[in-house]
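# Got a predicted structure here, sequence first:
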Amino acid sequence: MVDLRALFSSNDPVGSAEAFTNRQNQWGLVATAIEDHLRHIADPGFNVEDLETSRNNVVHFHGVGGVGKSTLLRKIEASLTAADQRPTQ
């Protein structure tokens, strides 16, 4: 068992396999955001040239180092990329 307080108060690198677990909630939020965005841009009233209307198509991950933000983003990128264009994991 890892003492999280000690883990995150040190500067020791953390292996992603050790800390990257239980990301179903974050994955669901990203999937919902992508679905909403695709629905929005498919709407007949959407005009890509309209620079006046505000946009809300940014997903932001934040947190202490070593908890798996970059790993989650790499997995999202891999799932959205054609199989022959996916980066090596």
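Arrived safely, thanks for sending.

# Could you use CA atoms for every contact and neighbour count after this?
OK.

# Quick one: list the elements packing against the helix or strand that contains residue 39.
Under the criterion of DSSP states H and E, residue 39 resides in helix 24-42. Under the contact definition 3 or more CA pairs under 8 Å, 6 or more residues apart in numbering; DSSP states H and E, helix 24-42 sits against no other helix or strand.

# Which positions within it qualify as buried?
The neighbour-count check on helix 24-42 (16 or more other CA atoms under 10 Å) flags 30, 33 as buried.

# Put this next to the previous one:
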Amino acid sequence: MEPFAGFGILAVLLIGAIAGWLAGQIVRGYGFGIIGNIIVGIIGAVIGTWLLGQLGVSTGGGVLGAIIGSTIGAIVLLLIIGLFRRA
């Protein structure tokens, strides 16, 4: 299962930006700008795809499913980053 299977590069960048921004809104105190949001969203997509696959959870297909999965992964990523920042 690939995080962005079937999407073009512009769709990947847009989904990554949305997911990174949403995660930043949910996990307060994280604002990375547009480039940072894209990076967090794309890394979040990889984490979210793996994590949800391990749990047997499907977010469905299409753009909305990709945004949901990527956002979940980005939230996990930001929480992990927060643990290391506090240490």
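Arrived safely, thanks for sending. Nothing here was measured: the structure is a model prediction, and the numbers come from that model.

# Superposing both, give me the TM-score.
Here the TM-score for the pair of chains, by TM-score structural alignment, normalised by the length of the second structure, is 0.29; 43 aligned residues with a CA RMSD of 3.7 Å.

# Past the helix holding residue 39 of the first structure, which element shows up next along the chain?
Next along the chain from helix 24-42 of the first structure, counting by DSSP H and E, comes helix 69-80.

# okay, the angle between that next one and helix 24-42?
50 degrees (axes from the mean of the first three to the mean of the last three CA atoms, to 10 degrees).

# quick one: buried residues of helix 69-80 of the first structure?
Residues 69, 72, 74, 75, 78 are the ones in helix 69-80 of the first structure that count as buried (16+ other CA under 10 Å).

# now the strands for the second structure?
Taking DSSP state E as the test, none of the second structure falls into strands.

# can you pull out the helices in it?
9-26, 33-55, 62-86 (DSSP state H).

# Tell me how far the longest one lies from the chain's centre.
What that stands for is helix 62-86 of the second structure. Relative to its parent chain, helix 62-86 of the second structure has a centroid offset of 4 Å by CA atoms, centre = their mean, to the nearest Å.

# Show me what it is packed up against.
So helix 62-86 of the second structure, by 3+ CA pairs under 8 Å, 6+ apart, packs with helix 9-26, helix 33-55.

# what's the burial count for residue 82 of the second structure?
Residues near residue 82 of the second structure, counting by other CA atoms under 10 Å, number 14.

# Take the helices and strands packed on helix 62-86 of the second structure and lay them out in a markdown table including mean neighbour count and distance to residue 74 of the second structure.
Listed next are those as a markdown table, based on neighbours: other CA atoms under 10 Å; distance: least, CA to CA, whole Å:
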| stretch | mean neighbour count | distance to residue 74 of the second structure |
| --- | --- | --- |
| helix 9-26 | 21 | 6 |
| helix 33-55 | 20 | 4 |
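
# Among the ones you listed, which comes closest to residue 62 of the second structure?
helix 9-26 (10.8 Å; CA to CA).

# Show me what that closest one packs onto, helices and strands only.
Checking 3+ CA pairs under 8 Å, 6+ apart, helix 9-26 of the second structure ends up next to helix 33-55, helix 62-86.
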